Structure formats: C-alpha cells, structure tokens
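**Q** Following is a predicted model, sequence given first.
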Amino acid sequence: MPDQPTPSTLATTLLERIAAGSALVGIVGLGYVGLPLALAAARAGLPVLGFDIDAARVAQFNAGTSFISHIPTEALHAAARAGRFEATADFARLDEPDAILICVPTPLTRQREPDMTFIERTARAIAPRLRRGQLVALESTTWPGTTDEVMRPILEAGGLRSGADFFLAYSPEREDPGNGAYDTATIPKVVGGDGADALRVAEALYARLVVRTVPVSSTRTAEAVKLTENIFRSVNIALVNELKLIYDAMGIDVWEVIEAAKTKPFGFMPFYPGPGLGGHCVPIDPFYLTWKAREFDRPTRFVELAGEINTAMPAHVVDRLALALDRQRGRGLNGARILLIGVAYKKNIEDTRESPSLRLMDLIEARGAACDFHDPFVPAIPPTREHAALAGRPSRPLDPAALAAYDAVLIATDHDGIDYPALAGAARLVVDTRNAMARAGLSGDHIVKA
C-alpha cells in the first residue's frame, strides 16, 4: 500500500475512540454472522448495540439466551454483565453507534438474481439517522460494486458525503458455523474502504476484533475476495460430485479415491461429494458474480456449470434411492416410507438455510413416498420461501422400533451424534450420501452409497 495522507479530524476522532475502547459498535442483523461478531466486539472491550427486526429474538438475546448452538448462553450473559451488549428492535437508535456493521441476508430471487432487499432496507433505515463521523461497513456477501453503487447513493441522499462526512467500508464475513478450530476472532478479516480514511478507521476497528486484518485497495476488491472464496468451493465440490457419478459407473468408490489422493503432500486439496450444496454462501454467491458479469459481457462458464452440477445432485440421490428400493422391494419410491437423517445443511449445527435435505424431501414426496426426518439439532423445520409445505414438520425419534417401520433411511447430514451402528442394525435399507457408514466401519448388502 502506498503512503496514506494524514487522517481527517473526523477520522482521528473515531480512531481515538476505537483505541480507547469507547466506540459504540452497532450491528444490524443478529443472526449466524451478526451475533458472533457482536460477541467478538464485546470480548474486545467495545460496547455493542445489536439491531434486529425480530422483536422476539431481541427479547431472547436481552434475556441472555442464544438460539445458535455454538454460541453459548453464558457468552451473552458475560457480555451483558460487563455492560457491553444490548439488543434492540428500535432502528431509530441507529444514530447512537460510532460504527454500524451490516450483517443482513443476501438471497437470490426465484429467477436466481441478487435480492438486494435487505441491504437496501438497512441503508434506508440508516440514512435519515446517519451522522458525521460514523463508520458504515457492509459484511453481507454480494456482487462487486454493491457498496459503491447501492449503499453509497442511499446513504448520501441526506446530504452527507462518503469520505468527507462519514466512512464507508466493506469487510466480508467469514463465518463457518460449527467449526471448532476457528471462530470470528481467529479468522483474518479482509477490509476495503471507500477512500483512505474509511480504510484506516475500518481496519482499526476490525483489528481490535480479529487476529489479523487484510487491507485491500477498494470495496470492490473486498467484495470480489468473498465471491472468489465461495466460488472456489462451489467449483471444486461440483468437480468431485461429477467424479462421483463417473467413478460410480466404473465401479470405483470416489471416497476411497479422495482418501488416497489427499496423502499427496502438495498439489491436491480434498473436497467431498454430497447430496447438494447448502448454507447461505456457497449455493448462492456464485450467481452474484454470474449476474454482475453480464454487465461486462463476460461469460462465467465454470461458475454456471458448477452450479448446474451441484443443483442436480438431489435429483441424482433420489434416483439412487429409488433404484435401491426397487432392487430390494420391487416397487421403487411409490408408497414407500423414508426417514431422512439430517435437515441441517452441514453436520453438528441447526442451520437449515438452503439445505439440500429440504429439496430431497420435496423430490421424494413428489414420487409418491412419505418422508419423515430425524435431526438432533432441528426439532422442527422452520419456515422457508422455497419449501413452505415442510414448515413445522417435526423431527422423528431414532430408535429400533421406529426405524423398522421405514422402507429406507437416507443419510443426508452426517451429524456426529447419530448412533450409526444402531441405525445399520435396525434399518432395512440405508442410502448414504456422506460416507458416514463406511467411516463408522459399517458395511452390508443393505448399505448403499449415493
């Protein structure tokens, strides 16, 4: 980075407040990104005011209760006792924080185009309350240019100017729910600012929260970093999903291939196949770049092909399930009873966002079967836009008597707490998309990989 000009008076004042630990941090959206970020700021000695549109959730937080399994209730209690955390649904208080960090959803529309609704609503809520000297940083994953082209015009509509009156930045979230090795504070933070002062104050703030900051030249670059990280995963997962189909036709176990290949100490990074992509980032973010690239008449062939392969995986799994049932009982899925293991998008968490399990349930039932599920982290399926008919469906018990009533068990999420030997002993047929049975040392004619 070239030498930076001397910070303005507004920047200096905010830098001093950050250094003294007196800067009030406002966090909009207390979900899987915002809540861990709030606690990281509180642990770093900064007071936090969290904003959320869900009044019931706000009351829950202020009572010291967490809805996220890997965020312990004690962490909320400790922050509240220290006077460093308060939640509110009153967005009129957005003029109070010195820094506002935005952690709202960025979903896709039904046409698989970026849905900027939450970002725009948040910016419009901030704009009439924006005051001189505030930092506004977007963390939501989005297409390159969002901070400058969407956020900035809305915030400047009231007369204040980015870089002169307030500071605008982008710092992509890097949360990985359920990852015991890394949390918010131990993951380096990429930071891009709209001008030298914005970068300076944003980096100073995040430097208090995380182990290391990684400054980049612009908000667009920071936005592109996040997309690149998730596209990398999407393309490589699509590759191993395609290899799974090819090797399966050849009678080769792709899981054995990957285990052997990853012994090479250089030039190979293991990725694993599955029943489809889940979570709020990897299934969605590549399409943000695809959409933006059209503006520049640039194709995104790898990105789109990966999306097609990963999107097709649930249908492939259901075909494998139907084939296994046909071989066992002679009539496929129609009239069958299926128990799906896991509706969370990854193991050992309760997050069902974009979970392929929900698509699997829809596909199974569309072919005439009844589909229940068991998930120790999800007592009932929450409402979703794409799978409204599944909302409220409860998790079923996992005991030998219950298992015996199903024609097949489909492992979609390999939670560690599942008793796989008991499942193998009681189920008539097990179709495994995660290699969970093999990892548990279990095999048999009634266990099929998909």
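**A** Perfect, I can see it now. Numbering: from 1, shown residues only.

**Q** going forward, measure contacts and count neighbours with C-alpha atoms only.
**A** OK.

**Q** Could you list the buried residues of the host helix or strand of E16?
**A** Per DSSP states H and E, E16 falls inside helix 9-20. Within helix 9-20, the residues scored as buried using 16 or more other Cα atoms under 10 Å are 10-12, 14-15, 17-18.

**Q** before we go on, here's another structure to hold up against the first:
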Amino acid sequence: MESRTIKIAILGLGNIGAGTVEILRRNGGLIEQRLGVPFELVRAADLDPARAKKLELLPGVFTTDAKAVVEDPSVQVVVELIGGIEPARSLILAAMENGKHVVTANKALLSAHWEELVTKAEEKRVSLGFEGSVAGGIPLIHTIRRGLVANRIQRVTGIINGTCNYILTRMARDRKPFAEILLDAQAHGFAEADPALDVEGIDAAQKLAILVDLCFGLSLAPGAITRCGITAVTPLDLAMAEELGYRMKLLCSAASERGEVEAWVHPALVPISHPLASVDGVFNAIYLEDDNVGPSLYLGRGAGALPTGSAVVADLVSAARDILSGAVSRMPASGARIRSQERGHLRGAGDSRSEFYLRVTVLDRPGVLSAVTGVLGRHGISIASVIQRGRGDGQEEAVPILVVTHEASFAEMTAAMADVDALSVVKKGSFLARIIPGTEDP
C-alpha cells in the first residue's frame, strides 16, 4: 500500500465543512475499517480563524491562505466547501493542475462551469466528486453513475429544495400565507436571510442542470431551464389542491424522448397516490424512471451539515480508493461521457405539455367567468373544470376563479395567462401550476 494515510485538505469551514470534520472525527475508526487506511486532515483554510478555533484543529493545519493549501505537495485530496463561483473555481482548477483529486458540494459552480471542470479533471487524470451537490445526504449521484449505469433513464422528477418543501408543507398545514411561513423558516434556520435562491427556484434549477447531464448527457446552463418559484402560492391554492386530490410541491422534472430533453422547475400538483406527494418538511426525494428497473424512489435529508457532510465523506472514500488502487477516476464525472444513449438537445420551453391549474383573481362582476374562459378558449385550451369562489362576509371585492385544464402546451398557457391578466376585471396576476400524472400500477 503506497500510503499509510490519505491526506486531505478542506477549503471552507462553514456549516458543511464543520459537519465534514465532525463525521471524520466521530466515525474515523469506522471509515478506516471499511477503507483500510485513515484520513488525515493536514490542511484547512477559511477567512475566519474563529471557525478553526471552534473546531480545535491541530497546530499548523489552519491557514487563511487557500492558495497555499492547493499548492501543498502533501495534500492528496482537496475538499472545496467555500461555495459560489470565485475563488472556488480557480482553487479547484489549481488543485487539479497540481494533480490533486477534488471533492465539492458546490452546485452553483458545477452548474455554471461543468464542462470546464470535468475536462480539467480528465486532462489531469484526477477524480471530481460531487455527491453533496444534489440532494445532500441522498446517494443519488452514486446511484445514477454506478447503480443504474446499464439503464436508460427516461425521466427524473424530484423535490430537491428543502426550504421550499418546508414552506409549502407548513402553509398547507397551518393555512398561513407565504410571507409568514418564510419568516418562521428563517427563524428555524431552514431559509437564508436572502431566500431568493431557494424560493425563486434557482437552487433547484442548478441541481437539475447537473442531473440532466448525468441522466441524458446534455450540458445545460441553469438559465436554460424553465423556472418558476413558490412566492405566488397561497393557502387557497394548497387547500384546493387537496380538495382536488393533489398536494402542491415545487418539482424539478427532466425527461428525454426521441432525442429531445425537456427540463423545468415549477410548482406542481402531485396526485396524492404518487410517492412524492407524501414527502414533507425539509426532506428531498427523487423519483427516477428507467427502462430496466422502472420507477424507483430515493428519499432523505437534502441539506444540512451532517447529511451533506456524509455525501462529502463518501466522495472522499471513492477518491481514496482510486489513490490506493492506482486507478484514475474509475468512472468519468460527466454523463456526457458515460451516456448509454445519444446526446439530446433541449426542447423549447413552451413545447412541454401537461394539464394545468390556474388561479385568476377577479372583480366580483357579472360576465367575469365567461370573459376568463373565453380567453382560454381562444388560445385553444380545453377546460376540465372551473370553480368560482364567492365573497364571504367582510371580504374584499376580488374573488378567485380556479381552473383545471386538459393537456395543453406551456406556451399556450403562458400566452393565455398574459391575455387573462390584461382583462380589466382581473385584479392581480394569475398563478399557474402544472399537474403531473399519477403513477401506473405495476
């Protein structure tokens, strides 16, 4: 055995970095039994020395100079947990240039610079581990790259943002508005002070971009993914979803059909019988459909110090096995390089089709319902059902009209919404959610 220890360095000692250190300490003996050698944390970098002091790192381990860490010849694996684009990107590239394996949980960086990082890893014959970048503690990346490597994945549907799932769960349970539940989520540490990345669906789009490459071999910028967040969802929408036999979730979805890949992040009504409907709170879940296994569900905590730290350590073990065996990244990082199907192209955002749920808030006037349904009809949208709520005592003049459509294209629905919102009787912008089909019986 060439090395008696695997020498690692961690860049970033925040929440996930601290969780990774805790796991390595608490379960170090167990990891050594399973791997055959121990890990040794030889370097760690952070701009805040207080973080290192709190972790009681050994003398000589901590520095504020991350560049010195990636240039240290004793380091075999660099763990990047700084987050963001820079300096994380430059540090990872420098580490690879120096022949070091890299582990990261940085979804923003991976989704923005995927091809560059994968190409550099292959050029320098080092591994790039990123299990922690999608769905935290769920071993999803390992499952796709190894467990399902012989299968053609046809569709991936998931709940991959715990903040949004927590907010929607609480809104449905407590019948309270988005803004109030968001404050609660922030107070409990489930939402950031600036929650836009989560509640606008940006975080989920970044993760979905990674999954699209792994599953379908298509590299996408997150901005190419059709995206809508949850800020416009109301307690009425959640109550109506349940009345209709659904639960509302912020879903990510990607599918490949005849060489075309569609990808979106959007509020969606999920049939109560569907496995994703019962996923509540901060939990994540991914529902895969492939040609050999059929449907399979993966459930767990999608964020947090220990769940994500667990994924980071799993990648460390994989890198260590490569080092000990003399192998070079036994499987390429990119789905484009391990695909069992031809690389597809992205379907136009408006071409995706589904049934839809539409809420329109209108003035309580005669003829309003016919005006709204008339617009939908002119756009070729067939209506499955309409519910018009009346005003209660003391309520304001505006009332909601709730529409469930038959299958239509997203382009048809968004064009119709624009015309509906332009009606003089519409008080505020309408809200649209997709409706996904139920699961087929085996």
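**A** Nice, thanks for sending it over. Just so we're clear, the structure is a prediction, and the values are computed from it rather than from any experiment.

**Q** What TM-score do the two superposed chains give?
**A** Once the chains are laid over each other, their TM-score by TM-score structural alignment, normalised by the length of the second structure reads 0.35; 200 aligned residues with a Cα RMSD of 5.0 Å.

**Q** picking that back up, quick one: the buried residues of helix 9-20 of the first structure as JSON lines, columns for distance to A55 of the first structure too.
**A** Supplementary listing: these in JSON lines, determined by distance: Cα to Cα, whole Å:
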{"residue": "L10", "distance to A55 of the first structure": "34"}
{"residue": "A11", "distance to A55 of the first structure": "34"}
{"residue": "T12", "distance to A55 of the first structure": "36"}
{"residue": "L14", "distance to A55 of the first structure": "30"}
{"residue": "L15", "distance to A55 of the first structure": "33"}
{"residue": "R17", "distance to A55 of the first structure": "30"}
{"residue": "I18", "distance to A55 of the first structure": "29"}
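
**Q** if we take the residues you listed, which one ends up nearest to S234 of the first structure?
**A** For the buried residues of helix 9-20 of the first structure, the closest approach to S234 of the first structure (Cα to Cα) belongs to I18, at 37.2 Å.

**Q** Would you enumerate the residues in contact with that closest one?
**A** 204-205 (Cα atoms under 8 Å, 6 or more residues apart in numbering).

**Q** After the helix holding E16 of the first structure, heading C-terminal, what element do we hit next?
**A** Per DSSP H and E, the first helix or strand lying C-terminal to helix 9-20 of the first structure is strand 25-28.

**Q** So which elements touch that next one?
**A** Under the contact definition 3 or more Cα pairs under 8 Å, 6 or more residues apart in numbering; DSSP states H and E, strand 25-28 of the first structure sits against helix 34-43, strand 48-51, strand 99-102.

**Q** Tell me which of the ones you listed lies nearest to R152 of the first structure.
**A** strand 99-102 (13.5 Å).

**Q** Excluding chain neighbours, what is closest to A80 of the first structure?
**A** Once flanking residues are discounted, A80 of the first structure sits nearest to E86: 6.8 Å by Cα to Cα, 6 or more residues apart in numbering.

**Q** Tell me the spacing between the one you found and F51 of the first structure.
**A** Noted for E86 of the first structure: a distance of 9 Å to F51 of the first structure, by Cα to Cα, to the nearest Å.

**Q** Those two: who's more crowded?
**A** Neighbours per residue, other Cα atoms under 10 Å: of E86 of the first structure and F51, the larger number sits with F51, 25 against 21.

**Q** Between the two ends of stretch 22-30 of the second structure, how far is it?
**A** 13 Å.

**Q** Go through that stretch and flag the buried ones.
**A** In terms of neighbour count (16+ other Cα under 10 Å), stretch 22-30 of the second structure has its buried residues at 22-24, 28.

**Q** would you turn those residues into a markdown table with secondary structure and distance to L324 of the second structure?
**A** What follows is the buried residues of stretch 22-30 of the second structure, written out as a markdown table (DSSP: H, G, I helix; E, B strand; the rest coil; distance: Cα to Cα, whole Å):
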| residue | secondary structure | distance to L324 of the second structure |
| --- | --- | --- |
| E22 | helix | 24 |
| I23 | helix | 21 |
| L24 | helix | 19 |
| G28 | helix | 18 |
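
**Q** mind putting these in a markdown table, distance to A398 of the second structure included?
**A** Shown next, in a markdown table, are the buried residues of stretch 22-30 of the second structure (distance: Cα to Cα, whole Å):
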| residue | distance to A398 of the second structure |
| --- | --- |
| E22 | 54 |
| I23 | 54 |
| L24 | 58 |
| G28 | 61 |
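
**Q** which two of those residues lie the greatest distance from each other?
**A** Going by Cα to Cα, the pair spanning the buried residues of stretch 22-30 of the second structure furthest: E22 and G28, at 9.3 Å.

**Q** thinking again about what came up before, from the buried residues of stretch 22-30 of the second structure, which single one is nearest T226 of the second structure?
**A** Distances from T226 of the second structure to the buried residues of stretch 22-30 of the second structure, taken by Cα to Cα, are shortest for I23, at 37.1 Å.

**Q** Identify the residues contacting the closest one.
**A** I23 of the second structure is in contact with 306, 309-310, 313, counting by Cα under 8 Å, 6+ apart.
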